[in-house]
Every structure is written in structure tokens, then in C-alpha cells.
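K.L.:
sequence unknown, structure follows:
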């Protein structure tokens, strides 16, 4: 799908195009197509890139265009910026889509670009959905970027760090485009009204609702505005708006950044003991179609990672919510997940067990296959007894206080302390117990030394 504001250099945009949207030949043109800007200065919502201090402005001031990766959601101007860059630096603009282009088409593009270079003209090659090319296809751009045949501008909605080759990223600057904010979307509505010669049939609340429905996508906003103009009514209220127009589906890729960004926000909200924010991110994930079982698994992980023994009931609450969802299904079972999230957000926090486990793993890797002390090893056979297995073991229940104080680390290995309980929740009691055992352990060691 073409990006928002995608003007053809041969047919520059006309901001004041007729409201009926007819070209000379009589074919209708969508409003979003008619309102495409013809200058970089007319692109809205990306001032951090196009402003006087932005990287694109600096690149143009230097006079030498460089390869770029434009990363951002749909409808924010990626294709537009690429086309207008080509126009600004007087290069031939060539566009291919990674969805449809194959090796043969790329070879033709590279051959044509090489021929232009020999004739003294550069080529700006715009690759839409560049992340869809495989490694070999991405590598095919490299020699042509290096010899100057092409300046590559790739567009992607996916995180380039995960989807693009390191070699390609090393030769291109990654620029992040932002979803269009309310001010930018309002500017687009003003352009639409100027082009139509009349105001949208919306009051202030309806206008705000329309902007919210666009969810940062300028093309979606203009498409909905065009639908409103076509209704031919004098007024559409905010409540009626959602019935007349299709709301834009929230951006959420269950295998991409949307997935990981939202679960990260949920996890960190729980960790920050913010129940309202945690519920919001949970609702965002589930309403966007995330698998509730995935959420249940991750919420259970939060219980053991960030709460642990400060509230031992937290993991039980999560497992109960998981089971409740399995029995109830959606949407009723989602309430159980919400209940678990609230419990975790309001529970005392401790990562002491998590830290202790990582430290114990590191120590296990350091010490390799060092055996346990013989006192802790069973001796079921005569030979093992003759070898000293089990010798010196003290049965804790025989001690007056039920604690022998015996060292259970390997012989020759210095005792280490991995678990340090925090002074919160139930771990406050565990800290008291751990301190008592450590004190008695030192006393027992002193008694054995005296013997």
C-alpha cells in the first residue's frame, strides 16, 4: 500500500484540488492522494527529522544524500519523504516493493541505475517493506550502494535491529518516524476542509474523536474525513461517529515490536506498583488480539521475578488466574488475568530470589564438577562406606534446636551468600530466620573448633 503523501514528481500535488477529486481524465482521486505535499516543508508530524536541527535538514545542507532506513508506523510519510528527497537532490526516483519484487526485477533496477550513473545522474531507490527481503536480497544492495549507483532509502514498520542485516545497517542511517500527534492530524483536517471548500460536519468533541480513531495514521484520518464529506449531513456527533465509520485497528504485531513493547510496559508497570497503568496495558494487549495464555505465562513470570517470596501467594494467584481462564475462556476469563495483575501490582516487591538464583548459576559454572562433601553423600553399599561416604554427617533432627549447622558446600569451597531477603512483605520474616540460622551456624562452627 502506498504511504501517506506519495506525490509523483511528474504530477506534483495540488493542495487546493477540486473537492470532487477528479483528474483531467475524469478518474476519481482519493482525498489522501490529492493532499500529498510537494515540499518537504509541508510534511507534518516529523519535525524532529525535517526541522532545522534534524538529521535530514543537516544531510541536505551538506549536499550529499546518504542511504537511509525510515522506520515508523503506516501513514506517517515514509514514501513521501523519500520522493521529496529525490526531488530536492535532483535524483531519479525508483520505487520497488519487497512484497512483489524479486531477484530479476532488482537486477533490472541495478543495471538501469548503473547506466544512469555513467551518464552523470544518480538514482534514489526507495524500497517499501524492506524488512520482507531475505538476507541474500538485502546483501544484493551493498555493492551498488558502495559504488554510488544508488542511494538506498528503505521503509519498514519493523525494528531494523532485528529485521535488517548488520552490513546493510552499517551503510545506512536509521531514522525513526513518529505516529502523527493531535496537532499534526488537526493540520491535515484543516487541509482537507480547505480542499473541500467546507467544514467537516463535526463539533469539537466529534473532531477529537475522529483524531483519536486515526491512531496516529494520517492516511487513515483523511480516508475517514472523505467518508464524512460524502455523507452529505450537517452534523455527526461523537457517538454517531463510531457507528458511521470503521475505527482503525490498533497497531499490534503479535510477533513484532508491538507485542514486545506492550508486554514490557505491562511488566514494568507491575514492577512499579502502578495497578492502573498495569490494567491499561493488559487491556491494550487483550483488545488488540494477544493470546491470553501468553499473558498468563508472562504474568506468572512477573510473580516469581519481581515479587518472589515477599508474597508467596502471588504465584498461586497467577496460576489460579491461568486455570480460571482455561476453564472460562474469553471474555470472562480475562477478568481473572486482570485480578492477578492487580494482585501483583499491589504486592510487596522483591527480586532477591531472582538475584540469588542467577548468582548460584554463576557459581555452579565457576566450580564445574566439584563433588559434594562426603558427609552429605549416601553410602548404600559397603564399599561406599569404606570410602568414607556419609562419614561425619549430623542428623539435624537430633540437635536440640533442630539445626546441626553443618557446612553443605563442597570441601574447599568458601561459603557464599546468594539469597539476601529484603525487608518487605513476607521476606522480612525470612530475613529474620536467615539471620538466626547464620548466627547458630557460626556458634556450631566455634563449638566444633573447641572440640
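P.N.:
That came through fine. As the structure is a prediction and not an experimental result, all values here were calculated from the model.
K.L.:
okay, CA-based contacts and neighbour counts for the rest of this
P.N.:
Will do.
K.L.:
what about residue 317, how many residues close to it?
P.N.:
20 (other C-alpha atoms under 10 Å).
K.L.:
take the one below as the second:
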């Protein structure tokens, strides 16, 4: 049966000879309906950002293509770094038919059909590049199905995975593929994407310099997610004033409700108890504790809040506070009311009279903010375990100094991610047990500098 001709002026066909300006404008308008991330998809490997170690002039993948020695590959990297795009562009540059499936939606029948189609093309001299997204989601039997078609050259396989191939793929398939590690997009690459987006839209993002950096950090190295957020910002009116970091966060995230307002008195009393303890007033704390019990509050709820207070407001100033409070809770569970309430009252007095420090609470908050800002930075290679040959070849564990084997059991090595400056989140106070901890940390800081000088760092 003859294929029907493409209708005149069809979006995928040629323009009619009498194509008007209005038609061209309409086609441009339809193109702009596509998502921004799709409109900015690279059309050549040279346009792919953030993967110069693979696609630069001396990159592994570019050398492979230049030499005509393309093999089956596993592209291992986080979301939004261009795995699908790279596979499609490799097929185009290598002159191969591009076939794509997803392990999430495909089964044995789909694989059989894809392999049969590739075999037919192979018989006519046309090669096939089979791209398998989320290849780690296939089970071992499904992964084994790729072995004969890869070995016979029926397909050149490119699998994409966000999981460590050493654990996610079986050894037989892994041995027939070369693993290429894609990096999360760094600040420079993300900045380049934003500049391309602004050029495509024709105007700047309504952001201050600080908010622009925050937007990049929020993307966590995911270029697709970055462009999706940028598209939301471009939808704002043209006259929108530049948003600062706080306004940006409010726009792109929803705030969860803090509490049920129908029980305001309940929260008022627990707040009074908590703040009386923080103010080291055991008498006021006992009063609010008694008020809550008289009001019919579940003593277990109070015990839970006391345990929280011990961690949040006392912390390492008196590490025993957690144990005392947990023991009081256990005692209540054994004795019940009213006898067990005396143990909770003892915990209230202990917490009210203990030295106070929120240093751990503050340190944890600072660490969470840093973790959110830095995203998915990898630990330095020297502190990674290397249980597989691939991980050993990638340098995992090289140069690790076992602290117990060092003088004073302290190596002073860096344990923060590469590319992140050392932070001092925990600042112990000069109260209670934390006074001694502070002395210990100061000693280690001096010893760390000494070790670094010895290593010539």
C-alpha cells in the first residue's frame, strides 16, 4: 500500500511554495509550546555541557568516535546530566539507527521486538544503537537477554543508569560494556544552561545574583530540573522585580502547615513547659508539667517532648540528659499513672537544672543547609570502599590513612567532598561537658594543620 503524501504545510513536511509570514509565525508559536528543556536540547555533542572529560577534544567518548571504535557503553550518572541526549547524538554521529526503550515500561516481549527489528536492519547493512534508559531496573534474566545481540554486533548497546553498575548490573553484561561516568553539572555548566535559556526566551531571569546562585544550588546538578524551574520564572510578568533568594524559595516551594490550630491551648502549654526548661526554671517547668497532666494530656506525649528538649537544648553540655529522660519514660511505661509521673517530674527537674547548649542543634541545622546547597557532591575518593574491580580502577580508596595506625590515632585527612571547603558546624559552648569537648577539638585542629604541613598540603 502506497504511503500517503505529506499534506501541504504539514509541521513535519515541507512548507508550501506559497508559505506566508503568518504560517511561519504559527509554526514558531507551536515550537515555543514545547518545554524549555526540550527546546534547549543539544543538537551536537559539542553543545553538551558539563561532560568535558568525555566530550572534550581529548575526551574518552570523542576519541572513541574519531577512531571509529564505538563499543557498547553504560552511562552512569545522576539525573538531568544528558545521558539520553548523548546517546541520541552518538547514534547520529556514528550513522546508526537510534532505538530507545525504558526498563521501567518494557518487558520481554518489547525486547524481543526490538532485537528482531535490529536484526532485520543488520541484514541490510544498517547498524542499530539501542538506548536503554534505567537499565538497572531490568532483572538478571532480562539483562542476560542482551548478551547475544551485543556479542553478535546486532546492536550497539548504551544503557543509562543512576545506580552503581557494579551492583545494579550483572557481571556478564558489565564485562561486555565500557562504563563511562557522567558528572553532576557544576556551577559553570548550570550557569551556561541559564544563559542559553535567557537567549532562547530573549530576556534575563528576574533574579538577583544571590538568587541566581541559589537557583543553581536548588537544581542539585540536574540540568533538566534547573530549566524547569527557570521556565516557571520566565512565566512571571516581564515587569517583575528581581527576586532575592528568600523570595525565590517562597515561589518555588510550598510551606507545610506547622500545627493544628484547633488545639491552640495544647500547644500553648507545651511551649510554656519547653521555654521554662530552656530558661533553667525548674519550678515554672514543674507547674506547666502539672497543668498539662491536670488537663488530661497523655504523659507519653510529654515524655516525647522532654526527650526532644534533652537533645535540642542540652545536647553535649550534659550527655546524661538523654539517658535520664529516656529512663524516666521507660519507668512511666512500667509503672503507669500516677506513680510513673514522678519519674517524669524528676526528668523535668533534671532538664531544668542541667547546663544548656544548643550547639549540636545549631550544627545540625548548618550541616543540613550545607548539604542542601552542595547537593550530591561525592565523598573524596580516598574514603570510599572499593569492593569491585571497577571501583578500584576508578581510584576508590587510594591514599586512605587508617587513623588507628597514625600517631595519636589521628591522620588529619580531609573527609569533606572534593570541591567543598572545610566547615566547622559544631561550636561547643563553655558550659558543662562541652567545655572539655571544645578543648579536644582545638587540639585536633592544631594537629590537623601539623599533619597537612607534613604532607606538604
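P.N.:
Arrived safely, thanks for sending. Owing to the predicted nature of the structure, the values given are computational and were not obtained by experimental measurement.
K.L.:
quick one: TM-score?
P.N.:
TM-score for the superposed chains, counting by TM-score structural alignment, normalised by the length of structure 1: 0.52, backed by 259 aligned residues with a C-alpha RMSD of 3.8 Å.
K.L.:
can you pull the buried residues of the longest helix along structure 1?
P.N.:
When structure 1 is parsed with DSSP state H, its longest helix is helix 427-450. Neighbour-count burial for helix 427-450 of structure 1, counted by 16 or more other C-alpha atoms under 10 Å, picks out 427, 430-431, 441, 444.
K.L.:
and if you look at stretch 96-107 of structure 1?
P.N.:
96-98, 106.
K.L.:
Name the nearest of the residues you listed relative to residue 207 of structure 1.
P.N.:
residue 97 (34.5 Å; C-alpha to C-alpha).
K.L.:
Residue 82 of structure 2 pairs with which position in structure 1?
P.N.:
When structure 1 is aligned by TM-score structural alignment, the residue opposite residue 82 of structure 2 is residue 77.
K.L.:
quick one on the thing from earlier: show me the buried residues of stretch 96-107 of structure 1 that map onto strands.
P.N.:
Within these, residues falling in strands by DSSP state E are 96-97.
K.L.:
Including distance to residue 450 of structure 1, could the buried residues of stretch 96-107 of structure 1 go into TSV?
P.N.:
Shown next, in TSV, are the buried residues of stretch 96-107 of structure 1 (distance: C-alpha to C-alpha, whole Å):
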residue	distance to residue 450 of structure 1
96	84
97	82
98	79
106	84
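K.L.:
Identify, from the buried residues of stretch 96-107 of structure 1, the entry nearest to residue 238 of structure 1.
P.N.:
residue 97 (37.8 Å).
K.L.:
Contacts only, for the closest one.
P.N.:
127-130 (C-alpha atoms under 8 Å, 6 or more residues apart in numbering).
K.L.:
Of those residues, which ones are shared with structure 2?
P.N.:
Retained in structure 2 (both residues aligned by TM-score structural alignment, their matches' C-alpha atoms under 8 Å) from the contacts of residue 97 of structure 1: 127-130.
K.L.:
Columns distance to residue 294 of structure 1, neighbour count and secondary structure on top of those residues, output as TSV?
P.N.:
Formatted as TSV, those follow (distance: C-alpha to C-alpha, whole Å; neighbours: other C-alpha atoms under 10 Å; DSSP: H, G, I helix; E, B strand; the rest coil):
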residue	distance to residue 294 of structure 1	neighbour count	secondary structure
127	34	23	strand
128	31	24	strand
129	28	18	coil
130	29	25	helix
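K.L.:
Could you identify the most distant pair in those?
P.N.:
Within these, 127 and 129 form the most distant pair, 6.5 Å apart (C-alpha to C-alpha).
K.L.:
Identify the contacts common to the two.
P.N.:
97-98, 154-155.
K.L.:
Next, format the buried residues of helix 427-450 of structure 1 as CSV and append distance to residue 166 of structure 1.
P.N.:
Converted to CSV, the buried residues of helix 427-450 of structure 1 look like this (distance: C-alpha to C-alpha, whole Å):
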residue, distance to residue 166 of structure 1
427, 46
430, 48
431, 48
441, 55
444, 59
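K.L.:
Residue 30 of structure 1: which of those residues is nearest?
P.N.:
Nearest member of the buried residues of helix 427-450 of structure 1 to residue 30 of structure 1, counting by C-alpha to C-alpha, is residue 427, at 63.4 Å.
K.L.:
Would you confirm that the closest one contacts residue 420?
P.N.:
No - under the criterion of C-alpha atoms under 8 Å, residue 427 of structure 1 makes no contact with residue 420, lying 9.3 Å away.
K.L.:
What is the neighbour count of residue 284 of structure 2?
P.N.:
17.
K.L.:
no no, residue 452 of structure 2
P.N.:
Neighbourhood size, residue 452 of structure 2 [other C-alpha under 10 Å]: 14.
K.L.:
do the same with residue 407 of structure 2
P.N.:
Neighbour tally, residue 407 of structure 2, other C-alpha under 10 Å: 8.
K.L.:
residue range for stretch 227-234 of structure 2 in structure 1?
P.N.:
Stretch 227-234 of structure 2 maps onto residues 222-229 of structure 1, going by TM-score structural alignment.
K.L.:
closest to residue 116 of structure 1 among the buried residues of stretch 96-107 of structure 1?
P.N.:
Among the buried residues of stretch 96-107 of structure 1, and counting by C-alpha to C-alpha, the member closest to residue 116 of structure 1 is residue 106, at 15.3 Å.
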